[in-house]
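Asks: sequence and predicted model, in that order:
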Amino acid sequence: MSKIVESLKRLNVENGTRSTEQDNEKVGGKSELALSMEEAVSQDENYILFVCGTQSEPEFRIGAALSDHSCVIYSVGESLSQMITLKHNQTPIVGVKFSPTSRNILYTATNDGQITACDLRAKGKVVAEFKDSTEDGKTKPLASFDINCEDRLIAGGTEHTGGDAFILFWDIRYNGSKMENKNNLLGGYWESHMDDVTCLSFHPTKQDVLASGSTDGLMNMFDLTQASEDLALTCSLNTESSVDRLGWLTDDSLWCTTHTHTLQLWNCEGASAYATFTRSNLAVSQNDDPDSCYLVRFHATNAFGQPFLLAGSSTAKGENLRCLNIKKNRLETCHEIVENKQIVRDSWIHEKSNCLVTVGERGIINVWRQTEATQQNSPSKLLTKISNGKSRDRHHRTKPY
């Protein structure tokens, strides 16, 4: 996290300021990310919806979840080498992640309310199942999930069902007859969100801190060591939109992207976002129509010099893709990505090799590398606009489970 914090200090997000020619001269020139590897995973017009990977080296692994409910695993070295295809899922996949501590364990979450762990050493055998097996027997369809940094706790966010939206928790270490359909559910929260829980993100180093986002517009932060949901809810931020994805910038700040293709940066104590970039801000080229632009993911990583937003535009001339830095309260292209052939749905970075992996609607996996060293941007400070207003009032909640 320390590297990310230092790189964030070089960002300059300041309302009411305009960049000068001198500012522009201090910014390193644009470079290209060139296509290093390409693999067409499916010939049946299946989308690749999600991608995840391991930070192992020199070879690393990536997992790609397809719209036909399958998941394909590749080893990436000097080439892309397919390892195995997992076909045990019968319903749409809502997330896929490698274990934080093992490149051989892959978790997939599906809309039918189940999370499975597969061992790639055993030909993808399902070695653990996590689902809501409470007495009422009613399935709570999952919309998101995450695993904490110690690989001990799984959180699953559900769709709005039965009048509630749940965040459910399982202890991965609990191995008492996991495969015998016994109840391994720890409990859950159900009063902090009023609609589908679309994204969950554990803190990268604090195993008991979880952030959640929902189509109700709220981003919540929880301290899971607390005895009740009301005490656990330490922060609630209203994006006034519908949250698509979120992640951690620093120990006390978050980024989120919305379903209306807006990027917001938040301090967890703030009453409003200290930086907001709408779809029109993505049209950094004169030839871009804002309606054709879309967000993929914000990467809070130092791999390319500082955090960046991956964004694209779909035009009659082709599928454009670029990395955007934040400079003087606007987005500027720092890396053009050439030879992209598809609308990109998800992306992931291997930080040791600075490889960017993208997947999308033509069923293609692309691996991109820099063609030249990225010049460092001039040092500048990330200014957070923190309101002195009171935080959102919260009603008392009963103890969950």
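Replies: Nice, thanks for sending it over. Numbering: from 1, shown residues only.
Asks: going by C-alpha atoms from here, please, whenever you check contacts or count neighbours.
Replies: OK.
Asks: got the contact list for D112?
Replies: T91, P92, T139, K140, P141, L142 (Cα atoms under 8 Å, 6 or more residues apart in numbering).
Asks: and if you look at P141?
Replies: P141 neighbours (Cα under 8 Å, 6+ apart): T110, N111, D112, G113, T158, E159, T161.
Asks: let's see that with 10 Å instead.
Replies: Listed by Cα atoms under 10 Å, 6 or more residues apart in numbering, the contact partners of P141 are 94, 109-114, 131-132, 156-161, 165-166, 196.
Asks: what's the neighbour count on the closest residue to it other than its chain neighbours?
Replies: Excluding its sequence neighbours, the residue lying closest to P141 (Cα to Cα, 6 or more residues apart in numbering) is G113, at 4.5 Å. G113: 23 surrounding residues under other Cα atoms under 10 Å.
Asks: pretty sure G113 is touching A155, no?
Replies: No. Between G113 and A155 there is no contact under Cα atoms under 10 Å: 11.8 Å.
Asks: so what sits against both of the two?
Replies: Common neighbours of G113 and A155, using Cα under 10 Å, 6+ apart, are S144.
Asks: what about versus this one:
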Amino acid sequence: MAALEEVQEQLAGLRLARRCAPRDEPAYLLDIAASAAAQPGGSRLVGVCCSSESLRVHDGETLRCLRQYRGHRGALHGVRFARTRHSLVFSACSRGTVGCWDVRSASQEPVQVFTGYPSNVFISFDVSCSDLIVCAGTEKVEKDAFLVFWDARGVTDCAGAAKEPLGVYSESHNDDITKICFHPTEPNLVVSGSTDGLVNVFDINKDNEDDALVSTCNSESSVSSLGWAGEGYKQIYCVTHDEGFCWWDTAQLDTEEPITLLHVLDVRESVCAENHGLHYLVGGLYHEKAGKLFLIGGTSTGNIHLIGCSTHGLSLVGTLSGGHSATVRSFCWSPTDEALLTGGEDAQLLLWKPGAVERSLTKKASLKISSSVQKRVRVHNTSLKSRKK
């Protein structure tokens, strides 16, 4: 309990340490990822997926932009670093490819391109914890929505080299596959979420899709974010496009105990975020030291709310203010230095640390960008379709 209280105080005590202001071409910051380890003689790398169809790589301590890639010619969805080769960064493209770049090279060309099938429009992806498998999720085309898999071994130094898929799963979702997340320690386990409301867990070591489908949970809404939590990461949580929250324990699958730990239809109505309100959820993070799941949400004016999860309900832990001036779209938690990175519609990348004092003199009021000139991500249909067993 003492450890939990300490962690909650630490999260509530996060303060703005660094601010990376908008560049010449302001853009929404849609996803953030950090490398698992620091570069030789330097700090960790931070990858940022932008609405301007560019992928940026920053120094994790100074937030200085080190690289910017624009080779996809399509909307980018997500950013991930390889776990074992920390210089490799991935992003999926709506044009049906997943690119992999080596940040040590000044070349704009990816060192590997994972190509999908002609009709594929990728809107989600992830890389397994072993770096062996890449998986991407597609928008629904006609009656099909696919999980597409590739063998990621042997990333080549031949710029632009293409890899074709190992295969697909096509029967388990019947609408856009909005999120994919591999298990943090079990490379054969992956969870997917869709606008059909389903959250599916697969064991990709199995021979076919039917056998691979370990469990199906229904969020009863459209899935916007999901992840793994709990001791041994046996729990799954998801956030929905209408600000709902679901939390399941897969360890209870073979028992008489209920699998659902908590289901909140609208978090905005259940969490009293002081006088600031709660307008949306961004996603969740599992804090290993505390053994506790937290949600990240916020307001349209840029305040960030940290929300604690328990089987009894949700509670506000703290509010981070004075940083963003518009909706926050993305975040990344670094357990090593206990820091939080956030990105938003004001085009800012911010670094929050316990008890920090901001080193930048930039005024945030001038950093808000006009949403009318920015390409918004697709608003997904939240209507549900029944799945026939």
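Replies: Nice, I can see it. All figures in this text were calculated on a predicted structure; none of them were measured in a lab.
Asks: now what about the TM-score between them?
Replies: TM-score of the superposed chains, computed with TM-score structural alignment, normalised by the length of structure 2, equals 0.81; 345 aligned residues with a Cα RMSD of 2.9 Å.
Asks: picking that back up, top of the contacts of D112 of structure 1 by number of neighbours, please.
Replies: Greatest neighbour count in the contacts of D112 of structure 1, by other Cα under 10 Å, goes to L142: 30 neighbours.
Asks: which position in structure 1 aligns with N208 of structure 2?
Replies: By TM-score structural alignment, N208 of structure 2 lines up with S228 in structure 1.
Asks: how far away is M194 of structure 1 from C235 of structure 1?
Replies: 16 Å (Cα to Cα, to the nearest Å).
Asks: and if you look at D68 of structure 1?
Replies: 37 Å.
Asks: swap in F298 of structure 1?
Replies: From F298 of structure 1 to C235 of structure 1 the distance is 21 Å (Cα to Cα).
Asks: okay, now L293 of structure 2: neighbour count?
Replies: 19.
Asks: alignment lookup: it to structure 1.
Replies: Residue mapping for L293 of structure 2 onto structure 1 gives P307, with TM-score structural alignment as the criterion.
Asks: do S52 of structure 2 as well
Replies: With TM-score structural alignment as the criterion, S52 of structure 2 pairs with D68.
Asks: ok, G227 of structure 2 next?
Replies: Using TM-score structural alignment, G227 of structure 2 pairs with G247 in structure 1.
Asks: who's in contact with its match?
Replies: Counting by Cα under 10 Å, 6+ apart, G247 of structure 1 touches 199-204, 211-213, 253-257, 265, 297-300.
Asks: derive a ChimeraX selection command for the buried subset of those residues.
Replies: Only the buried entries of the contacts of G247 of structure 1 go into this ChimeraX selection, using 16 or more other Cα atoms under 10 Å:
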select :199,200,201,202,203,204,211,212,213,254,255,256,257,265,297,298,299,300
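Asks: what residues sit buried inside stretch 357-372 of structure 1?
Replies: Residues 357-370 are the ones in stretch 357-372 of structure 1 that count as buried (16+ other Cα under 10 Å).
Asks: still on that earlier bit, using JSON lines, please lay out the contacts of D112 of structure 1 together with secondary structure and distance to E38 of structure 1.
Replies: Output for the contacts of D112 of structure 1, formatted as JSON lines (DSSP: H, G, I helix; E, B strand; the rest coil; distance: Cα to Cα, whole Å):
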{"residue": "T91", "secondary structure": "coil", "distance to E38 of structure 1": "27"}
{"residue": "P92", "secondary structure": "coil", "distance to E38 of structure 1": "25"}
{"residue": "T139", "secondary structure": "coil", "distance to E38 of structure 1": "38"}
{"residue": "K140", "secondary structure": "coil", "distance to E38 of structure 1": "37"}
{"residue": "P141", "secondary structure": "coil", "distance to E38 of structure 1": "34"}
{"residue": "L142", "secondary structure": "strand", "distance to E38 of structure 1": "31"}
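Asks: and the residues you listed, which is closest to R61 of structure 1?
Replies: Comparing these against R61 of structure 1 with Cα to Cα places P92 closest, at 22.2 Å.
Asks: hmm, the match of S52 of structure 2 is touching N46, no?
Replies: Yes. Using Cα under 10 Å, D68 of structure 1 is in contact with N46, at 6.4 Å.
Asks: so how far is stretch 218-234 of structure 1 from its chain's centroid?
Replies: Here stretch 218-234 of structure 1 is found 21 Å from its chain centre; the criterion is Cα atoms, centre = their mean, to the nearest Å.
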